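**Student:** Predicted structure and sequence below. I'll ask about it afterward.
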Amino acid sequence: MFNARLSRDTIGGLFFAAIGLSFVLAGSDLPMGEASRMASGYFPRLLGYALIFLGLLISLKGTFSKKRPHEVIYRFALKEVLILTTALLLFAFLLEPAGLLASLSLLVFISSFAWQERTIKEALALTLVIDLLMIAIFVGGIGLEINLWPQGW
C-alpha cells in the first residue's frame, strides 16, 4: 500500500521540477526555433523540460523507495543558503562594474564557506583554480568577449 512520506529525494525532485517549470515559463515568450537553428527560447525550455522530467523521476523514486522508510529530513541549512544567496547576488551586481574576474573570484570565495570545514587557504586555492579554468575555457577556448577587468582598466 502507498505510504506517503517526504524523503530527501521526494523534496529534492520536486525542487528540481519547480526550477524546470520556472525555466519553461521564463522562456515561453521567447522564440523557440528548431534544433538546427536554435532561437533564444530553445535552450531555456529544453533545460526546463529536462529538469522537470528528472525532478519528477527523482521525486517518484524517493516517494516509492522502500530502502529508507522512515528517513528523517534534516534541518534547513539557513546559514548556507544565506551564504550562497549573498555570493550570487554580489556576483550579479558586480559583474558589469567590476568585471568577470573580480566578481567570479568573490562568488567562488564566499560560496566556498557554505561548506563548514573549508579553510581560507582552501577557499583561495579553489578560487584561483576556478578563475584559471574560466579564463582558459571561456576566454581562451571559445573566445567569449566579456570584460575580465573593470571597464576603465
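**Tutor:** Structure received.
**Student:** all contacts plus neighbour counts: C-alpha atoms, from now on.
**Tutor:** Noted.
**Student:** Which secondary structure state does residue 118 sit in?
**Tutor:** coil (DSSP: H, G, I helix; E, B strand; the rest coil).
**Student:** can you check the one 3 residues further on too?
**Tutor:** Using three-state DSSP, the three-state assignment for residue 121 comes out as helix.
**Student:** let's bring in a second one:
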Amino acid sequence: MTRVNTADLAFGLFLMAVAAVALYLIADLPMGSTSRMGPGYVPRALAVMIALIGAFIAGRALVAAGEAFPDIAWRPILLVGAAVGLFGLLLPRLGLAATAFIVVLIAGSASKDMRWKELVMIAVLLSAFAVLLFVKALGLPMPIWPVS
C-alpha cells in the first residue's frame, strides 16, 4: 500500500488556501469580459490557476508514494521573519545603514554553520551597498543614520 506524499499534499492545500483568500479579497472587483477586462479579471484568473495547480499537486500526492513530512526548521523561519519585521520597525529610527547591518546579522544567524567574522563583514558590505544603491544612486528619501 502506498503512503500519501504529505509534503506535496500540504503544499497543494496551501496553494488552494492562498487562492481562496485571493478570491475572497478580490470578490468586489468587477470582472469585465475578455474584450473589456475589469480590474478583477487578471487577479481572478491567476487565483483560479493557482487553485488548479494546488488541486493537481494535492491530487497527485494522494496517489504517489511519499515520504514522511520533514521536520520543520523553526530557527530559520523565526530569525528571518524577525529580521523582516525588525527592518520595518528599525528603519525610521536607526536609519538604513544600522538597520541593514542589524537585519543581516539576525537573518545570517539563522544558519547553523554561520561564522561571526564572515557574517559581520557581509553585514558591513551589504549595509554600505544598500546605502549606495537606495539613497545615493536611486535617491530614495530615507535616513542613512539614526534620526535624533
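**Tutor:** Looks like it came in fine. Everything numeric in this text was worked out from a predicted model, so none of it was measured.
**Student:** TM-score of the superposed pair?
**Tutor:** The TM-score (TM-score structural alignment, normalised by the length of the second structure) is 0.62; 134 aligned residues with a CA RMSD of 4.0 Å.
**Student:** tell me, how many neighbours does the closest residue to residue 79 of the first structure other than its chain neighbours end up with?
**Tutor:** Leaving aside its sequence neighbours, residue 79 of the first structure sits nearest to residue 114 (CA to CA, 6 or more residues apart in numbering; 7.6 Å). Residues near residue 114 of the first structure, counting by other CA atoms under 10 Å, number 16.
**Student:** residue in the second structure matching residue 114 of the first structure?
**Tutor:** In the second structure, residue 114 of the first structure lines up with residue 110, judged by TM-score structural alignment.
**Student:** Confirm that its match sits in a strand.
**Tutor:** No: counting by three-state DSSP, one finds residue 110 of the second structure to be coil, located in no strand.
**Student:** Residue 75 is in contact with that one, correct?
**Tutor:** Yes: counting by CA atoms under 8 Å, residue 75 is a contact partner of residue 110 of the second structure at 5.9 Å.
**Student:** still on that earlier bit, for the residue nearest to residue 79 of the first structure, which residues are in contact?
**Tutor:** Contact analysis of residue 114 of the first structure by CA atoms under 8 Å, 6 or more residues apart in numbering lists 79-81, 83-84.
**Student:** who wins for neighbours among those residues?
**Tutor:** When neighbours are counted by other CA under 10 Å, residue 84 leads those with 19 neighbours.
**Student:** what does it align to in the second structure?
**Tutor:** That one, residue 84 of the first structure, aligns with residue 80 by TM-score structural alignment.
**Student:** With adjacent residues omitted, what lies nearest to that match?
**Tutor:** Spatial nearest neighbour of residue 80 of the second structure, chain neighbours left out: residue 107 (4.8 Å); criterion: CA to CA, 6+ apart.
**Student:** Please apply the same query to residue 149 of the first structure.
**Tutor:** Residue 149 of the first structure sits nearest to residue 99 (CA to CA, 6+ apart), 4.4 Å away.
**Student:** Quick one: distance of the longest helix along the first structure to the chain centre.
**Tutor:** Among the segments of the first structure that qualify as a helix by DSSP state H, the longest is helix 42-64. Centroid separation for helix 42-64 of the first structure versus its chain: 15 Å, with CA atoms, centre = their mean, to the nearest Å.
**Student:** Great, nothing more from me.
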